[in-house]
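[1] Attaching a predicted model along with its sequence, questions to come.
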Amino acid sequence: ILETNIVQTVGSAGESLAAGVIFTIPAFFIWGLEPSKLEITVIAIVGGAIGVLFMIPLRRYLIVQEHGKLPYPEGTACAEVLVAGQGDISKAKTLFQGMGIGALYQALMHNRLFGLWSKEPATHIPGFKGAEIGAEVTPELLGVGYIIGPKISAIMLSGGIFGWLVLIPLICLFGEHCATPIYPEMSNLIKDMGPGSIWSRYIRYIGAGGVAFAGIFSLIKSIPIIISSFKAGLSNLGKKDDGEVTARTDLDLSMGVVIGGSLVLALAATIFLNMTIFHSFGMSAIAGILIVVFGFFFVTVSSRIVGLLGSSSNPISGMTIATLLLTCIIFILAGMADMPNVKIAVLTVGAFVCIAAAIAGDTSQDLKTGFLIGSTPRYQQIGEFIGVISSGLTMGFVMYLLKDAITSGELPAPQANLMKLVVDGVIGGNLPWNLVISGMFIALGVELLGINSLAFAVGLYLPLSLSVPIMAGGIIRWILEKRKSDPDLEEKRETGVLYSSGLIAGAALTGVFIMVLMGIAENSPGLLEGINKPGIHISSTRLSNIEINGQPLAGTYHNVSPSVYPATDDIVENISQTRAALRLLQAATPPDAAAIDAKKSEIAGYNDQLQKAKTQTLTIKASLNGSVVEKTIEIGKWEQVYISEADGKLDIGGEAPGNQTRGVIAFLLLCATLAYFAMRKPVKIND
């Protein structure tokens, strides 16, 4: 079991490293820049190593001393998975039953397979403009809710309710008669924006401010323990063996490794920044110090957040936004705002810190798993380094595989676009500080009430649809724990955790399998032709008067030839050549700022041309007895369109009629399975 845990420790590092990279690096491509594969690899490996190193002195406090207070749901679930096969077969049976149901549910729900129900049922509250309630009805979130319990789930849901049922309706009310867009929205009026758009353009900034404050407050509360952890570690430096033996399960990498490694990584980051961006060791050193300081801060915050809420609710993008804000302010105060590459420098610092925070969350979950099953922390920490290096070596190649899809808009990269917006806003002096500061004061008020401001702020920052299914899992756990007189309460609680772990694992593995299957289908001619063949496929219809761009639809297939993308190859070649010229200009000493800006503008122009060449649309129109509906879709994107008839009127949308209702029913049945497994009388089966 210890060997298996080392394998999963090494393997899990790749997922977190990829998250940190994908949240930040695409912003360079969106700016029209092209960091080399080596540069991306260096950022990934150094950032990941910082995250592992800085977590080491925090382990005893967060993992050991806070055991029982910080549940670390994914780490606990992983431990349950590892233990399930050891001795009591009924545990393994419960786990695999959860995996099977989670996998089946995910497959039946996925719109590229069966699509039997909606993944995210939502409804507007009549008479309450801007108020929308939705739920992402996935097995993973239900399982996470059960594992973290009712208290944290409820606080998180409270944050979501405050954002979606208080702030968004108020913004709709007071913005109803505004005749001009309100920044940061640049084109749409408030009255024309839906709840999702208002959340994206306004509430996320408020939530980011709340997460930043709550993180700072959490760090302040942890300072005494952090200091004592460092003192304990430093006291062992150079200490001679006095015969006292440290337990194997309490052995960390030494503080000498932590301090020495931190200095080496800080120097590596400084040299990297000096060679690629600043060409000044002094300014590079300032940036290197910021990486270390912010890295340690957000490693602490991230490690604690995942302990409370789980990795799926870790607001990595919120922490990165806070890093970018503070870095921008420091650069402005230091008189560096007019540097030619200041935006690149800020984003690079943010990328290091983002990756460190993401890896720290994964490391803390892995160390929690090890703590529960009796692993040696030192070996796990070494395993994390192996995982960071091995996955980091692939990041440059992966990003370049995705580059064209990112620059064309096919992959929207929402977090990276948000990072770009923040840097542009602060350096340009037009960030919505009122929203960010309001979020900070909201978190302060919640903390003064004695409520966990971090969980509340995360709920405010994330969509309400994520908090609702988490709360459902928490309610099931709450109902179970109300039965305090039940002699089997502890065993039932453990069974529920096992089943929840199975739901999480089964749904996640199925999601990965579907992604791989669709990737093969879309890149292998002849394989799964019905999915791969470009065009509009009519599954069934009783309507004879459907039009595509004004032309009657003939048969059940409308061809969309690749020839609708004229001259895209020429545009891509122009972009590639201009980026190569830009890299030469950036490498020159001193760099020619005017020439660099001219090349960036040229690249932006080519990107606009590419977007226009690729983004062509089809308008689907249907009519019946005077009822007419139409929907416009983009060529090159997979999309479903359903035309339905009720009471003589047509309706057109992206989901089959009744899908949302079926989604609610399916999720309630899934909740019932969790309640059944958590509350049934335990039956032991020994192997």
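    Thanks, I have it. Note that the structure is predicted; figures quoted are calculated from it, not measured.

[2] For the rest of this, base every contact and every neighbour count on C-alpha atoms.
    Fine.

[3] for the stretch 501-650 of the chain, what spans make up the strands?
    According to DSSP state E, counting those that start in this stretch, the stretch 501-650 of the chain carries its strands in the segments 535-537, 546-548, 551-552, 557-559, 617-624, 627-634, 642-646, 649-653.

[4] so residue 52 sits right up against residue 357, yeah?
    No - using CA atoms under 8 Å, residue 52 is not in contact with residue 357; the gap is 9.2 Å.

[5] that older thread, so which of the strands of the stretch 501-650 of the chain is nearest residue 439?
    Checking those against residue 439 by CA to CA gives strand 649-653 as the closest, at 35.4 Å.

[6] got the angle between that closest one and strand 642-646?
    When axes from the mean of the first three to the mean of the last three CA atoms, to 10 degrees is applied, the directions of strand 649-653 and strand 642-646 differ by 150 degrees.

[7] Not counting its own residues, what contacts the next helix or strand after strand 649-653?
    Next helix or strand after strand 649-653 toward the C-terminus (DSSP states H and E): helix 659-679. In this structure, residues lying in contact with helix 659-679 by CA atoms under 8 Å, 6 or more residues apart in numbering are 94, 116-122, 137-139, 142, 472-473, 476, 480, 492-497, 499-500.

[8] Include distance to residue 270 and mean neighbour count when you put the strands of the stretch 501-650 of the chain into CSV, please.
    What follows is those, written out as CSV (distance: least, CA to CA, whole Å; neighbours: other CA atoms under 10 Å):
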stretch, distance to residue 270, mean neighbour count
strand 535-537, 51, 17
strand 546-548, 57, 18
strand 551-552, 61, 13
strand 557-559, 54, 12
strand 617-624, 47, 17
strand 627-634, 44, 15
strand 642-646, 55, 15
strand 649-653, 52, 16
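
[9] Tell me which of those strands sits nearest to residue 71.
    Of the strands of the stretch 501-650 of the chain, nearest to residue 71 by CA to CA is strand 649-653, at 41.3 Å.

[10] Got another one to weigh against that:
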Amino acid sequence: MKPTSAEHQPHVPASSTPREITAKAVVLGIVLAAILAGANAYLGLKVGLTVSASIPAAVISMAVLRMLRGSTVVENNIVQTAASAGESLAAGVIFTLPALVLLGYWDGFPFLPVATIALCGGVLGVLFTVPLRRALIVEKPLRFPEGVATAEVLKAGERGGRSAVHITVAGLAGALLKFLQSGLGLVSSTVTGSVKAGGVVIGLGSELGVALLGVGYIVGLNIAFLVFLGGGLAWFAGIPLYMAFADPAQLHSIVGDATGYDAAEAVWDEKIRYLGVGAMAVGGVWALLSVVRPMIASIRSSVAAVRAQRGGGAADVPRTERDIPANWLLYGTLAMAVPVLLVFLFVVDRSRLEVGGGLFAATIAFGVLFALVAGFLFSSVSGYMTGLVGSSNNPVSGVTVLTLLASSLLLLVILGVQIDFAGDEAKATIAASTAVLISGVVSCAAAIAGDNLHDLKTGHLLGATPFKQQVMLVVGVVVSALCIAPILSVLYAAYGMGNSFPRPGMDPSESLQAPQAALMSSIAQGVFGGGLPWGMICGGGVLAVALIVADRLLERRGAAFRTPVLAVAVGLYLPLELSVPIFVGGVIAYLVARRKRGSESGGGPGLLFASGLITGEALVGIVLAIPFAIAQSADVFAISPAALGMSEASFSVLTDVLGVAAFVFFVLWLYRTARKAE
């Protein structure tokens, strides 16, 4: 067995037996996993981006466990391990399964299918990356930036109590603003406008919520700028050029009677956002090609290590190198395949497809097998890529789009022998939903895989027991899987998602955009029903190739600024107003780092304050969703203009002014907080 180098000696010696999985750690980990799953589900549905919750979870754990008569550093690590699994699994679910509602196949989120897909995909993500731990973390140490930062935060545990104040204050402030915006309606949450030149419209706007400001700060200026660049290309170049050169009749069929920003948004929704699909698909292929050779070497190394351990006996394996036993991986994978098979059998409606038993069985068998093979492949890609660029840059969107395209095209070949999908919209919807289910399993596995290896990197630096961390990751997955369906149901009933609403008369401006899921539904429906704008998709692919070439050149020059294609792709398919606050947050992070003559440490006050803003807004959004869903109205607490003795126009101006002022206030507050030394 390869010894650990002196520079990577664990914080807790392998020869010791520290307290790790304790009752209080398990309970706290479960609670945080549920909370962070809900918060990240809300954030992902709102903006299509999620962020790593490991550091906030570590800080909260240190603060709470200290009040419960102390804790060990690896006990705190167990808490953040379970908690971070919650936020990662939420990302895998909300990127895919809401597409079934947007397709009209589901009219809500049934508990058993959603929980089963989330649970099985998440557990597979844990199992598939266990063989990679030794190769990627021990023998070929990758950066795993969030994993290293979390380890440093936990090592500096004596700062935990003070650091928790930043999360608490920011969370309360963000929660108050969200209540004023979505609850009372006294503060605007979005401001939009447009500039018209001839027949061309340029849309302008910004979200005024502070969660996205926190996202931008956490991901940094590089990624925030690229997201904004994608939005700028779509809204300031793509939409005007399309409107200038499109056939007038075709343009009218898209825009209709809409004017100004609404007209620009219609063109973006119908055509321009598909540039992001092409960019994401190419980005997913590039991610796969980038890791094929190192992944093969990693798997070989892991297999050799397992054989060596068997030859030497389990007693010779140090505590810090004990993983889930290899035979568990095979049995666990087979065990997860069974409920996935049952979900496919009961969710995919054979009677509406009108195919024979043999073809239906072949379709289901293909779905399960493809989900398992693609799940393993893309879990490996996700784990390796996040080791290079961080878990907040996990290429889940790219690999999920690639999975959806591949599975849809293969299903088209399998089922096309009996079904003319172009002539039957109902059957096209069923086939598209089957592809989404497959992608759901893969998306959950890939999302958990990146998080898993980051947590194991943290444990490796601290001297934790990998086996115990892997068990707690499964615990976090189970908790999140049980919570996610009720959370999605409440959010959908309260706000709606994309262009789908559970009842008439709901406010489209309050709808959770669910950007990835909206794309998934459009792609799958387009493959089977036709009408997919392949020209735009190919254009996005060409743009992605240009970005990849630029990124390689920057890498060779050793440049700090890089151009990862998936960040630009996210901006292309996001509404413009969501990209603006992300960019502002990134600018703040840059200014703070420049003032401090370096990058901020993983546990710095700015990062914790930004995490608090995200958590506070997201939790209030979920809490408000409950009375909204019960009353079937988002105006339960809203104050009307008449109650203030104002006209509609004057009230609208007032709320816009208050919204902009509140946003500016939080920008300055975040900057001042981030400048402070911890």
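    The structure has been received and is ready for your questions. Computed from a predicted structure; not experimentally measured.

[11] Give me the TM-score for these two chains.
    In this superposition the chains share a TM-score of 0.69, using TM-score structural alignment, normalised by the length of the second structure; 559 aligned residues with a CA RMSD of 4.3 Å.

[12] Adding distance to residue 321 of the first structure, write the strands of the stretch 501-650 of the first structure out as TSV.
    Shown next, in TSV, are these (distance: least, CA to CA, whole Å):
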stretch	distance to residue 321 of the first structure
strand 535-537	40
strand 546-548	43
strand 551-552	48
strand 557-559	44
strand 617-624	34
strand 627-634	31
strand 642-646	39
strand 649-653	35
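
[13] The ones you listed: which one's closest to residue 406 of the first structure?
    Using CA to CA, those put strand 627-634 closest to residue 406 of the first structure, at 16.1 Å.

[14] So for stretch 86-106 of the first structure, what gets flagged as buried?
    Residues 89-103, 105-106 are the ones in stretch 86-106 of the first structure that count as buried (16 or more other CA atoms under 10 Å).

[15] correction: stretch 60-79 of the second structure
    Across stretch 60-79 of the second structure, burial judged by 16+ other CA under 10 Å covers 60-66, 71-79.

[16] Going by distance to residue 471 of the second structure, which of these wins?
    Using CA to CA, residue 78 comes nearest to residue 471 of the second structure of those, at 9.6 Å.

[17] any idea what the closest one aligns with in the first structure?
    Matched by TM-score structural alignment, residue 78 of the second structure corresponds to residue 6 in the first structure.

[18] Name the helix or strand for its match, please.
    Using DSSP H and E, residue 6 of the first structure sits in helix 2-24.

[19] and after that helix, which helix or strand comes next?
    Going down the chain from helix 2-24 of the first structure, the next helix or strand is helix 26-30, by DSSP H and E.

[20] Can you tell me what sits against that following helix?
    Here helix 26-30 of the first structure makes contact (CA under 8 Å, 6+ apart) with 34, 35, 344, 399, 403, 406, 407, 413, 416, 417, 419, 420.

[21] how much distance is there from it to the middle of the chain?
    Once both centres are worked out by CA atoms, centre = their mean, to the nearest Å, helix 26-30 of the first structure turns out to sit 17 Å from its chain's centre.

[22] now do stretch 581-601 of the first structure
    On the basis of CA atoms, centre = their mean, stretch 581-601 of the first structure sits 33 Å off its chain's mean C-alpha point.

[23] Stretch 663-678 of the second structure now?
    The gap between where stretch 663-678 of the second structure is centred and where its chain is centred comes out at 25 Å by CA atoms, centre = their mean.

[24] what does stretch 253-266 of the second structure give?
    Chain-centre distance of stretch 253-266 of the second structure: 30 Å, with CA atoms, centre = their mean.

[25] so how far is the first residue of it from its last?
    End-to-end distance of stretch 253-266 of the second structure (CA to CA, to the nearest Å): 10 Å.

[26] picking that back up, out of the strands of the stretch 501-650 of the first structure, which gets nearest to residue 12 of the first structure?
    Ranking these by proximity to residue 12 of the first structure (CA to CA) places strand 627-634 first, at 36.0 Å.

[27] Name the nearest residue to residue 329 of the first structure, sequence neighbours excluded.
    residue 426 (7.8 Å; CA to CA, 6 or more residues apart in numbering).

[28] any idea which helix is longest in the first structure?
    When the first structure is parsed with DSSP state H, its longest helix is helix 489-523.

[29] Remind me what that one packs against, helices and strands.
    For helix 489-523 of the first structure, the elements it packs on are helix 73-84, helix 89-109, helix 139-148, helix 464-481, helix 529-532, helix 659-679, judged by 3 or more CA pairs under 8 Å, 6 or more residues apart in numbering; DSSP states H and E.

[30] quick one: buried residues of that helix?
    Using 16+ other CA under 10 Å as the test for burial, helix 489-523 of the first structure gives 489, 492-493, 495-508, 510-511, 514, 518, 521-522.

[31] same deal with stretch 412-430 of the second structure?
    Per 16+ other CA under 10 Å, stretch 412-430 of the second structure contains these buried residues: 412, 414, 415, 419, 421, 427, 428, 429, 430.

[32] Give me the contacts around it.
    Contact with stretch 412-430 of the second structure is made by 103-105, 348-349, 352-353, 355, 359, 363, 525, 527-530, as judged by CA under 8 Å, 6+ apart.
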